[in-house]
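Undergrad: Got a predicted structure here, sequence first:
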Amino acid sequence: MPGWLEIVIRSVVFIIVLFVITKALGKKQMSQLDIFQYITGIVIGSIVAIHVTDHTTNAVHGFLALAVWFLITIAIEYTALKSKRFRNLVQGKGTVLIQNGKVMEDNMKKERFTTDDLLEELRNNRVFNAADVEFAVLESTGKVNILPKKEHQPITPKIIGAHVAPEKEPQTVIMDGHALLEPLANASLNTNWLETELDKMNVSIENVFLGQVDSDGQLTVDLYDDKLTVAEPTEKPLVLASLKKCQADLELFALETENQDSKLLYQKNSKRMQEAIDKITPYLQ
């Protein structure tokens, strides 16, 4: 067999094997690497590179080496799941860089982490003053996670005591001009509803690049033709407008009627309607 053809065949086979091994090791292997995952990536890559480019080596030995290293990796990760002490030894643990607003110089020296490194990581987390940080830790993956002091954290509805509508994951119901049935079912919708909503927008499904339904059941679409514009969803504003009209009608009926019992009834229901509008307005805006 010609050498070039053997290299081509080995490349294809080892790519398939490497894909299978990476898939079996799980998504964690694709994320930021800890110490052992870093070593694993280097070793597996080296084994594949050697046995792909050097056709004088025995490919079987390469597969055997990959299998052994795969089993070692699985065994170490399984043991790490069972033992925190072993996990700390193999994967390492976080190092505190800032605590209670105070920089831990000894920990920084231990990790050979310079002041410039720390300031860069703070800027990456949109913090520009070390004194604004309550807690910062250098993870085993090399990433720095930061907790700003309370007064420097973003304001949330919970902090100001505001009530907001619960929000679920948007469902992608149209992709590349085709309806996706499973996401529609997850949103408790069907193709008839989808066709009706598209008709309201005067859009055909073939012209839709991406269509998503939010937790309120509103459909938003992105068209292939970026020059065309699609109106924003109006369901929630229309519901709010209808409620306000009902409340205004009740007030008008109360003013027009001469029957005192009817007047009191209209006024009572108008007040209750206004209370309902006040409660539901945050969810419809």
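TA: Ah, there it is. Residues are numbered from 1 along each chain as shown.

Undergrad: Only C-alpha atoms from now on, for both contacts and neighbour counts.
TA: OK.

Undergrad: so what's the spatially most central residue of the chain up against?
TA: With distances taken as Cα atoms, centre = their mean, residue 169 lies nearest the centre of the chain, 9.7 Å away. For residue 169, the contact set (Cα atoms under 8 Å, 6 or more residues apart in numbering) comprises 214-215.

Undergrad: ranges for the strands of the stretch 1-150 of the chain?
TA: 95-99, 102-103, 133-138, 144-148 (DSSP state E, counting those that start in this stretch).

Undergrad: can you give me the helices in the stretch 101-250 of the chain?
TA: Applying DSSP state H, counting those that start in this stretch to the stretch 101-250 of the chain gives helices spanning 105-110, 115-124, 157-160, 181-186, 191-201, 235-256.

Undergrad: for those helices, which one sits closest to residue 218?
TA: Taking Cα to Cα, helix 235-256 is the member of the helices of the stretch 101-250 of the chain nearest to residue 218, at 7.2 Å.

Undergrad: one more structure, for comparison:
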Amino acid sequence: MSEWSQIIIRAFFFLLVLFVLTKIMGKKQIYQLSFFEYVTGITIGSIAGEVIMGLDGNVWHGLVAIGIFGLVTIGVGFISLKSNSFRDFVEGKGSIFIKNGKIMEDNLKKEKYSTDQLTTLLRKKDVFNIADVEFAVLEQTGDLSVLLKKENRPLTFKDLNIKVANDKVPQTVIRDGNIVHDSLSSAGKTRKWLLDELDKLEVTIDNVFYGQVDSYGDLTVDLYDDKIQQPTPQTRPLLMAMLKKCQADMEIFELETDSEEVKKMYRKNAEKLNDAMKILRPYLNN
């Protein structure tokens, strides 16, 4: 058998050996290594490389072996995209560690995890009490995904039936003191609008290091001089304050007039303003 044939056979053989050995060692080999596992992993790789390249010091032989490993890796990735069963075999499946609030001991043993290691992974997810967990699965990557029990999940605006405005992608409109015209157009703003907003903040564009239009259309800036207090946009808070003042004025006018018809008009308009503020509050509050 020629040297080339031996290198090709050894490359494929040790690729298979390392794959099987890694599968046997479990997902910790690609996610959580102890000192011993780190040392043994390096040693195994070094031994495999030495055996593959142990015939002589020919550079071309090394290139062939590296090329085989590279091509096999690319091929496996391509086949995995086409075949679910092959992908499950190569990449593995997620292992359920906690189901319906109960630890699955058999799955822990299968993946060679202890309860201490499980609690360590949970703490990395800011979970300190196993009783708070409804479902936890060890992913193929070795990361732990955790679903808390419903009563332990953080509240959302949806839970409170509060409507909030949809966020848009913030646009950087000033960078290093220069206007970014493409981002300004994407934000639906003009150069005149930008200069007017800078005037409201009492700064000039030469003093601005970075400027960004947020999802509400407000401009925030960072100045070159860090000693100067950062100006903040006041458009939305001022508009909300103006609406509140108008509503308060309507209620005062209602109390001051003697005409029932006029009272009814002021009361009706005050209620309309109140309804409008309820709708606009998610958009106008900071």
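TA: Perfect, thanks for sending it. These figures come from a predicted structure and were not determined experimentally.

Undergrad: TM-score for the pair, please.
TA: Here the TM-score for the pair of chains, by TM-score structural alignment, normalised by the length of the first structure, is 0.72; 236 aligned residues with a Cα RMSD of 2.9 Å.

Undergrad: Reformat the strands of the stretch 1-150 of the first structure as a markdown table; add mean neighbour count and distance to residue 270 of the first structure.
TA: Formatted as a markdown table, the strands of the stretch 1-150 of the first structure follow (neighbours: other Cα atoms under 10 Å; distance: least, Cα to Cα, whole Å):
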| stretch | mean neighbour count | distance to residue 270 of the first structure |
| --- | --- | --- |
| strand 95-99 | 19 | 56 |
| strand 102-103 | 18 | 58 |
| strand 133-138 | 21 | 50 |
| strand 144-148 | 19 | 47 |
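
Undergrad: Let's have those strands in JSON lines, adding distance to residue 244 of the first structure.
TA: Output for the strands of the stretch 1-150 of the first structure, formatted as JSON lines (distance: least, Cα to Cα, whole Å):
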{"stretch": "strand 95-99", "distance to residue 244 of the first structure": "52"}
{"stretch": "strand 102-103", "distance to residue 244 of the first structure": "54"}
{"stretch": "strand 133-138", "distance to residue 244 of the first structure": "47"}
{"stretch": "strand 144-148", "distance to residue 244 of the first structure": "43"}
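
Undergrad: Which of those strands sits closest to residue 216 of the first structure?
TA: Nearest to residue 216 of the first structure among those is strand 144-148; the distance by Cα to Cα comes to 32.6 Å.

Undergrad: what's the average distance of that closest one to the second structure?
TA: Compared with the second structure after fitting, strand 144-148 of the first structure has a mean deviation of 0.8 Å; criterion: mean Cα distance after the TM-score superposition for the first structure.

Undergrad: Check what contacts that strand and list those residues.
TA: For strand 144-148 of the first structure, contacts defined as Cα under 8 Å, 6+ apart pick out 121-122, 125, 127, 132-139.

Undergrad: Please repeat the previous calculation with a cut-off of 7 Å.
TA: Applying Cα atoms under 7 Å, 6 or more residues apart in numbering, the external contacts of strand 144-148 of the first structure come out as 121, 132-138.

Undergrad: and if you look at stretch 59-76 of the first structure?
TA: 21, 44, 47, 51.

Undergrad: Nearest to residue 187 of the first structure among those?
TA: For the contacts of stretch 59-76 of the first structure, the nearest to residue 187 of the first structure is residue 21 (35.7 Å; Cα to Cα).
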